[in-house]
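Trainee: For reference, the sequence and a predicted model appear below.
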Amino acid sequence: MIKTDAVIVGAGPVGLFAVFELGIMGLNAHVIDNLDKVGGQCIELYPDKPIYDIPALPECTGESLTKNLLKQIEPFKTNFHLNQRVEKLEKKNNHWLVTTSDQVQFETPNIIIAAGVGSFEPRKPPIKDIEKFERTNLFYSVKDKNKFKDQIVCIFGGGDSALDWTVELSKISKKIILIHRREEFRAAQHTVNLARELEKNGKVEILTNYQPVNFEGNDKIEKVVLKHDSGEQKEISADSVLAFFGLKMELGPIANWGLDLEAKSLKVNTQNFETNEKGIFAIGDICTYPGKLKLILSGFHESALCAQECFKRARPDEKYVFRFTTSSSDIQKRLGVK
């Protein structure tokens, strides 16, 4: 059981700035995110797309904004729990017990939901009883690449994730079979070229204009049945299957936490951005209130006010005196300013 001042659900820009606002008040936080990397929508949906409305940054990208926010919170040595989501919440006196999908447990007085428009869920191929294979050798992300050492790995997809892992896993696998429903790939051309070179060397087999129609096996996938655009079917054997069909956004387990919802958003008060449950806050795109604007800078403002209430709950016997970072030696010390 990990005891912490706050658990932040969501590692996008607003969740990262919440780490900063808590940190300058001396509060620690653990961050949970369903994705395999930090950055949320900024990294997953538009890492290279210009953003123009971040104060003091005339132009930045989702990737550069994420990197700068991570640099800003470096002094707080934040713990990230990626490829996980909160599955269970329980009340314990004035605290919450949080359990993730990897059975990591936290005890905390504060839960800050900064999950954007919800969690990113993998798009799954429309195959009957697919869930049984998810417990064995069907994967939608890579947590430990060594799991695929000396295996025949079937990879579905035509984007960056599919091509990046085709190239990377080809270094340790027995063989990679890359399958895409179209002739053209959507990944970086450099990576596509690398995959084509690996195909010439026999490390990769590329099948285009094919889609999966069935996975055969009892508890694990033994054969993949494919269908070509022409109608021809093909069977291939595989030790593991990686499916990169993109992501969809769902509210996920949050919808079952007993929080007030309005059009898939969490209702909060604008004094401290607390929901109808004491100690559970919502900031960023996932929260709603009169006049709400779904902007990153609005989420930053919400983070600051939310953190004030978190301090009261985490340090009920202490009085917090608001200070500017320019004039507080305590804050500057926490930030490592000499």
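Mentor: Received the coordinates, thanks.
Trainee: drop to CA atoms for contacts and neighbour counts, all remaining ones
Mentor: Fine.
Trainee: Chain neighbours aside, what residue packs nearest to the most centrally placed residue in the chain?
Mentor: Central residue of the chain (Cα atoms, centre = their mean): Leu35, 2.5 Å from the mean position. Spatial nearest neighbour of Leu35, excluding adjacent residues (Cα to Cα, 6 or more residues apart in numbering): Asn83 at 5.0 Å.
Trainee: try it against this one:
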Amino acid sequence: MTAHIETDVAIIGAGPAGLFAVFECGMLRMKCVVIDALEAIGGQCSALYPEKPIFDIPAHPRIAGADLIDQLEKQAQPFSPIYLLGRRVERLLEEDGDFILGTSQGDSVRAKAVILAAGAGAFGPNRPPLEELERYEASGAVRYMVSRREDFRGKRVVIAGGGDSAVDWALSLKEIAAKVTVVHRRPKFRAAPESAAQMDAAAAKGELELAIPYQLHGLKGDGSTLTHVTLATLKGEERDVEADHLLAFFGLSMELGPIAEWGLGMERSHVTVAPATCETSRPGIFAIGDVATYPGKLKLILQGFSEAAMAAHAIHPRVHPGEALHFEYSTSKGVPAHG
């Protein structure tokens, strides 16, 4: 469904920094639209390590990536952000001091300022070269991330990949799926050693199956409903595994895409910003999180949070010109009603 929206701030990227920017802008009475290429919010936290613990979030000695995103979404919720997911920003125009963004779905968003919180860029899954892949993607039989664990209850699931996502979801889904088969081309996994050891132990108990050394070779079904995934060794030996779903975790391909053509100061595929405001070389466009760079930059989620606050305060005069900003702590101010 195509949207035509006017807002105060357009945020590109729904990862942790982008979500916290909604809160910071909201505290300053600025409405936000959030655009992301993935189908769900959370960026890399949701797509790559939803169940992996993160240890360097203040006040959380340990928190899973998915739980962090849940909490950030709740924190942003009072400010009623509009999420446009599963679409990329492809066009940017300036008109009468505003920015007009066009997406791959034909949406139009008019905003007074833009915050780039695109991580390492708009990213999408590395897709296996299989025939009829798109048809099975369309039906949900082939997926590249898990948004609802319950979708796989009682299902036969083939998981392909050798990193943290593959191992984490194999350990999680074996508890509810009818069968889990993990496909990898070699015995050694790139996942956390403790997780890989847990998976080996589960395989030894028959709680899941390891198909090694195999690679994906084909899909069987009616073009919508999947029945089997065909695997093959490097020697050409093939076998069919019964499956309702294929989860392919081959990482994400990252690129700035059209953003690289916006005339922003670039340094090794990152956007250079002023450290005090996070404004780019193009007035009104700001960058925060992993996509932004400046001397002394640390690629930490907590640094992205700080940058979100700085960018929001720098944007305030563009949205509320002539209005003095009397900074108050949230402890005394509370969360304002947002109309």
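Mentor: That came in fine, so what should we check first? Model, not experiment: these values are computed from the prediction.
Trainee: ok, back up a step: ok, the residue nearest to the centre of the first structure - contacts?
Mentor: Leu35 of the first structure is in contact with 82-84, 120, counting by Cα atoms under 8 Å, 6 or more residues apart in numbering.
Trainee: Likewise for Val98 of the first structure?
Mentor: Shown in contact with Val98 of the first structure (Cα under 8 Å, 6+ apart): 86-90, 105-108.
Trainee: Same check on Asn193 of the first structure?
Mentor: By Cα under 8 Å, 6+ apart, Asn193 of the first structure lies in contact with nothing.
Trainee: Am I right that it is in a helix?
Mentor: Yes. Secondary structure of Asn193 of the first structure (DSSP: H, G, I helix; E, B strand; the rest coil): part of a helix.
Trainee: any idea how far Thr4 of the first structure is from it?
Mentor: Per Cα to Cα, to the nearest Å, Asn193 of the first structure is found 46 Å from Thr4 of the first structure.
Trainee: Glu24 of the second structure sits in which helix or strand?
Mentor: In this assignment (DSSP states H and E), Glu24 of the second structure forms part of helix 16-27.
Trainee: So which bit of the first structure is that helix matched to?
Mentor: Helix 16-27 of the second structure corresponds to residues 13-24 in the first structure, going by TM-score structural alignment.
Trainee: Show me what counts as buried in stretch 138-145 of the second structure.
Mentor: Residues of stretch 138-145 of the second structure classed as buried by neighbour count (16 or more other Cα atoms under 10 Å): 140-145.
Trainee: Off-centre distance for that stretch?
Mentor: 16 Å (Cα atoms, centre = their mean, to the nearest Å).
Trainee: gap between the two ends of it?
Mentor: End-to-end span of stretch 138-145 of the second structure (Cα to Cα): 14 Å.
Trainee: and the spatially closest residue to Leu208 of the second structure that is not a sequence neighbour, how many neighbours?
Mentor: Nearest non-adjacent residue to Leu208 of the second structure, counting by Cα to Cα, 6+ apart: Val180, 5.1 Å away. A total of 25 residues lie near Val180 of the second structure under the criterion other Cα atoms under 10 Å.
Trainee: For Val180 of the second structure, give its distance to Val229 of the second structure.
Mentor: Distance, Val180 of the second structure to Val229 of the second structure, by Cα to Cα: 12 Å.
Trainee: Residues in contact with both of the two, list them for me.
Mentor: Residues touching both Val180 of the second structure and Val229 (Cα under 8 Å, 6+ apart) are Val158.
Trainee: got the buried residues for the match of helix 16-27 of the second structure?
Mentor: 13-24.
Trainee: aligned partner of Gly231 of the first structure in the second structure?
Mentor: Per TM-score structural alignment, Gly231 of the first structure is aligned with Gly236.
Trainee: Let me know the distance separating that match from Thr230 of the second structure.
Mentor: 11 Å.
Trainee: so which of the buried residues of stretch 13-24 of the first structure comes closest to Trp165 of the first structure?
Mentor: Pro13 (25.9 Å; Cα to Cα).
Trainee: Would you confirm that the closest one contacts Gly40?
Mentor: Yes. Using Cα atoms under 8 Å, Pro13 of the first structure makes contact with Gly40 at a distance of 7.2 Å.
Trainee: The match of Gly231 of the first structure falls within a strand, correct?
Mentor: No. Using three-state DSSP, the assignment for Gly236 of the second structure is coil, not a strand.
Trainee: who's in contact with it?
Mentor: Listed by Cα under 8 Å, 6+ apart, the contact set of Gly236 of the second structure is empty.
Trainee: Would you confirm that Arg135 of the second structure contacts Gly223?
Mentor: Yes. Using Cα under 8 Å, Arg135 of the second structure is in contact with Gly223, at 5.8 Å.
Trainee: Those two: who's more crowded?
Mentor: More neighbours surround Gly223 than the other of Arg135 of the second structure and Gly223, with 18 against 15 (other Cα under 10 Å).
Trainee: list the contacts for that one?
Mentor: Listed by Cα under 8 Å, 6+ apart, the contact partners of Gly223 of the second structure are 132, 135-136.
Trainee: Find the helix or strand that the residue nearest to Phe215 of the first structure when sequence neighbours are not counted is a member of.
Mentor: Nearest non-adjacent residue to Phe215 of the first structure, counting by Cα to Cα, 6+ apart: Val224, 4.8 Å away. Taking DSSP H and E as the criterion, Val224 of the first structure maps to strand 223-228.
Trainee: once aligned to the second structure, how far is that strand on average?
Mentor: On superposition with the second structure, the mean distance recorded for strand 223-228 of the first structure (mean Cα distance after the TM-score superposition for the first structure) is 4.2 Å.
Trainee: Direction-wise, compare the following helix or strand past that strand with strand 223-228 and give the angle.
Mentor: Downstream of strand 223-228 of the first structure, the first helix or strand assigned by DSSP H and E is strand 233-237. Between strand 233-237 of the first structure and strand 223-228, the angle comes out at 150 degrees (axes from the mean of the first three to the mean of the last three Cα atoms, to 10 degrees).
Trainee: tell me what strand 233-237 of the first structure is packed against?
Mentor: strand 223-228 (3 or more Cα pairs under 8 Å, 6 or more residues apart in numbering; DSSP states H and E).
Trainee: quick one: which of the contacts of Leu35 of the first structure is most hemmed in?
Mentor: Taking other Cα under 10 Å as the neighbour criterion, Phe120 ranks highest of the contacts of Leu35 of the first structure with 21 neighbours.
Trainee: roughly how far apart are that residue and Met249 of the first structure?
Mentor: To Met249 of the first structure, Phe120 of the first structure is 5 Å away according to Cα to Cα.
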